[in-house]
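Undergrad: A predicted structure for the sequence below; I have some questions about it.
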Amino acid sequence: MAEIRLNAFDMNCVSHQASGLWRHPRDRSAAYRTLGYWTDLARLLERGLFDGLFLADVLGVYDVYGGDPRAALRNAAQVPVNDPAMLVPAMAAATAHLGFGLTCTLSYEHPYPFARRMSTLDHLTDGRIGWNIVTGYLNSAAKGAGKGGQAAYDTRYEIADEYMQVVYRLWEESWQDGAILRDVERGIFIDPDRVHRIVHDGAHFSLDAIHLCEPSAQRTPMLYQAGASTRGRDFASRHAECVFLASPSADIVAGGIADLRRRARALGRHDGDPLIFSLLTIVTGRTDAEAQAKWEDYRRYVSLEGALTLLSGWTGIDFSRYAPDDPVRHIRNDAIHSAVDALTVQDPKKAWTVRELAEHAAIGGMGTTIVGGPERIADLLEDRVVRTGVDGFNLAYAVTPESFGDVVDLIVPVLQRRGIYKRAYRPGTLREKVFGRGDRLGNDHPGSRVRCRATEEMP
């Protein structure tokens, strides 16, 4: 059995997915505004040899539930939320190996300044930055960016495909290897003949410029994606190196993994790519009984309204219009298609009511929560890997940083004793640590096809 991989899942806000648990006396999420919270968390995760910290983000507020943002504001449902990119340099300075998966929405920023930001972070982290590619799903975000509303679902992915073409060219083509000379004797820092203009005139973006940054360790950041709909899987199988799946059912995860791998093989991607992580929340203690008591304690602080507020934003369904015992029906819309599908058509054996859905999502969101002592949790993780073929887990928290600390102190040692978790980091960049191969995009990846083409010289 291959080694299990772990990422932590957090957000630069008070209430990420565990709705209401900011009230728990041991929860420190209100300290999200301080660098100390994040550097302490980064050191904790590196002590547990986590591959990375995956930073979620959202532009806009959750205003689908009840038709306004009042419920989101009452429950701090991913609002207030600060910019996650600002956290990365401080956490990188506090660690040596931990990777950082940064969520950035491509729908509201031109590729030119965005490519510079990611290259800067790759430099400052010594090649430990990744990008979670998202297109957005809230109309409030589009309105905040000066648009009437978000583009249709398929259109957003068409825009995303073109966006990727542009950033690949900026990162991989604009600067040749060896462009930086630092020739003190001749007084030449950069060889102009090895720096090239990128000209793009497409349906959604136009560009005529050189990339502003010299090549970073990875050039292209390691690429994450979380699309689980049919269109999202097509995009992920083409572009993503790591995919996150969120589902309340192991059977749905298994089906999603098989489909993603089939699509990637058809595109000629490297065998085993992309790596796939499923969303999971672990509640554990020294014994099964202690873990169960902790779970019951956590449940006392749950906000069902907060959970339904998030679910309304994710699915585009205003759950305030339904009674608690109403069944959740399949409604197609322009929010997150996979969130609706996971609750309806993908698992016809489970008929969710609104109340059941809220109780499930109140801790762990759209993923699965498992409860038990260290040996039981290790058994469940092994079983899920065997049953689904998943490569690892994106771990959300119930109470932070307690949930992460429990995994580091109680679960990681058991996995190590079983020989299914690493005992040391690999050297190198994030891509090298995770894949054990080069720090650049593989030759099978579409982003590598523009590498060193270098046909257009500076004027």
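TA: Right, received. Where do you want to start?

Undergrad: C-alpha from now on. contacts and neighbour counts both.
TA: Noted.

Undergrad: report the contact partners of residue 351.
TA: 327-328, 343-344 (C-alpha atoms under 8 Å, 6 or more residues apart in numbering).

Undergrad: tell me the secondary structure at it.
TA: Following DSSP: H, G, I helix; E, B strand; the rest coil, residue 351 is assigned to coil.

Undergrad: try this one next to it:
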Amino acid sequence: MSCVGHQAAGTWRHPSSQASRYNDLEYWTQLAMELERGCFDTLFIADVVGVYDVYRGSAEGALHDAAQVPVNDPFGAISAMAAVTQHVGFGITAAVTFEHPYLLARRLSTLDHLTKGRVAWNVVSSYLDSAARNIGMEKQIAHDARYDLAEEYMEVVYKLWEGSWEEGAVLRDKERGVFTDASKVHPIKHEGQYFKVPGFHLTEPSPQRTPVIFQAGASTAGRAFAARHAESMFILATSPESARALTDTIRAEVAAAGREPDALKIFTLLTIITGPDDEAARRKHEEYLSYASPTGMLALYGGWTGLDFASLDPDAPLEAVENDSLRTTLESLVADGQQWTVREVIRQRSIGGLGPVLVGGPQTIADALERWVDEGGVDGFNLAYAVTPASTTDFIDFVVPELRQRGRVQTAYRPGTLREKLLGDAGGQTRASHPASHWRQHYVGQESVADASGPAASWA
């Protein structure tokens, strides 16, 4: 996340942490190069456009600990990171509730061009009331209604990316002086409940047309949305056993949506603290915990759950509640049968945030990751950091060699776009089973810009 404190509260104070350099472009370019050294698939950048002001009814705790505030726009550093790398992808979070699809479609197409097809879009609907208030709404849109809006949003961007410009529309013909064949560019004429977009996409087709679609909602509405649209999905689970129930359900829903079983990759959130051996990793974990901030963590959990943890009995068991925040946050905690309390959240999640923490040497960590894949049914991991960039470098130096020996991770990148690298799909565009593909030939033969404007003027 383009901020100081993301999932680990307080660890920005650790002597080796570079988190407070989040405003420096070199921080991001160095991180991208480090991830490519480890053959990571993607740098995933989360985002919020509100503040965590539920805890004690104020944003003071979040500001004090830099808990996801201050926070920069996630798009800013992508071009620079792409310029110093060749393969690693970039997953960018943008909320459908706060940005018009006509504008976001152009921003994502632009980055897909500039990165040569290495962009993914993490589709979120936002969850903070503070964000809604600051764009003129009284409160956040109700949880399931946000997904209704998201469905129409996706229809609009698919029309723009896939249907507006035909293949071969861009000629670049210097001899005839024709850059674009206007007869192959079509207005989408979208009129819906939430959006009206009559015109055509401002950007010519990018390498992937539609960026790889990421999605992170595991509620009932979120899973249904992911089953239709997502090519990669992030889940929250406390153990391989609890992950298995989720992954089986999600894959069944993907099949019910008419898509192939391997059309969606499932990743679970983990924080890994490692070193040359188990004892060194345990010492490092204890050292990191000495910097953890209970206030910062409870500020984050207040925003994630919509509950003011200051008002709760610190030793009473937590229960999942129905509200318009991240419903799966508390659901993921109570699903494994453990009696979570406020005190346990502070103790176990001040590092790790929404996901579990694994501590151990290379063999211990590799064994655990294999369990998550083999028994939990996940395809991979969304790795948060305890201390940045040390957590990433430690994983690459200690764990990646062990995983490579076991044949569990890639040793080189596939050629092509992010979609080709991640899913192995030739050509780099969405599969025929994906809803974006419906619009690929939809406007061929229909009214074009040339039809609407008449013949081009000729000046003698």
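TA: That came in fine, so what should we check first? None of the values given here were measured: they were computed from a predicted structure.

Undergrad: quick TM-score on the pair, please.
TA: The TM-score (TM-score structural alignment, normalised by the length of structure 1) is 0.96; 447 aligned residues with a C-alpha RMSD of 0.9 Å.

Undergrad: out of the contacts of residue 351 of structure 1, which are shared with structure 2?
TA: Retained in structure 2: 327-328, 344, out of the contacts of residue 351 of structure 1 (criterion both residues aligned by TM-score structural alignment, their matches' C-alpha atoms under 8 Å).

Undergrad: CSV for these, including distance to residue 61 of structure 1, secondary structure and neighbour count?
TA: Below are those laid out as CSV (distance: C-alpha to C-alpha, whole Å; DSSP: H, G, I helix; E, B strand; the rest coil; neighbours: other C-alpha atoms under 10 Å):
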residue, distance to residue 61 of structure 1, secondary structure, neighbour count
327, 26, strand, 16
328, 23, coil, 20
344, 25, coil, 19
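
Undergrad: can you list those residues in a markdown table and add distance to residue 202 of structure 1?
TA: Listed next are those as a markdown table, based on distance: C-alpha to C-alpha, whole Å:
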| residue | distance to residue 202 of structure 1 |
| --- | --- |
| 327 | 44 |
| 328 | 41 |
| 344 | 38 |
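
Undergrad: closest one to residue 140 of structure 1 out of the residues you listed, please.
TA: Using C-alpha to C-alpha, residue 328 is the member of those that lies nearest residue 140 of structure 1, at 23.8 Å.

Undergrad: residue in structure 2 matching the closest one?
TA: Alignment note (TM-score structural alignment): residue 328 of structure 1 maps to residue 318 of structure 2.

Undergrad: that match reaches residue 342, doesn't it?
TA: Yes - here residue 318 of structure 2 reaches residue 342: they are 7.3 Å apart, a contact under C-alpha atoms under 8 Å.

Undergrad: which of the residues in stretch 437-447 of structure 2 are buried?
TA: For stretch 437-447 of structure 2, the neighbour count (16 or more other C-alpha atoms under 10 Å) marks 437-440, 442-444 as buried.

Undergrad: cool, and stretch 30-38 of structure 2?
TA: Buried, per 16+ other C-alpha under 10 Å, within stretch 30-38 of structure 2: 31-38.

Undergrad: secondary structure and distance to residue 372 of structure 2 for these - can I get that in JSON lines?
TA: Formatted as JSON lines, the buried residues of stretch 30-38 of structure 2 follow (DSSP: H, G, I helix; E, B strand; the rest coil; distance: C-alpha to C-alpha, whole Å):
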{"residue": "31", "secondary structure": "helix", "distance to residue 372 of structure 2": "26"}
{"residue": "32", "secondary structure": "helix", "distance to residue 372 of structure 2": "26"}
{"residue": "33", "secondary structure": "helix", "distance to residue 372 of structure 2": "27"}
{"residue": "34", "secondary structure": "helix", "distance to residue 372 of structure 2": "25"}
{"residue": "35", "secondary structure": "helix", "distance to residue 372 of structure 2": "22"}
{"residue": "36", "secondary structure": "helix", "distance to residue 372 of structure 2": "24"}
{"residue": "37", "secondary structure": "helix", "distance to residue 372 of structure 2": "24"}
{"residue": "38", "secondary structure": "coil", "distance to residue 372 of structure 2": "20"}
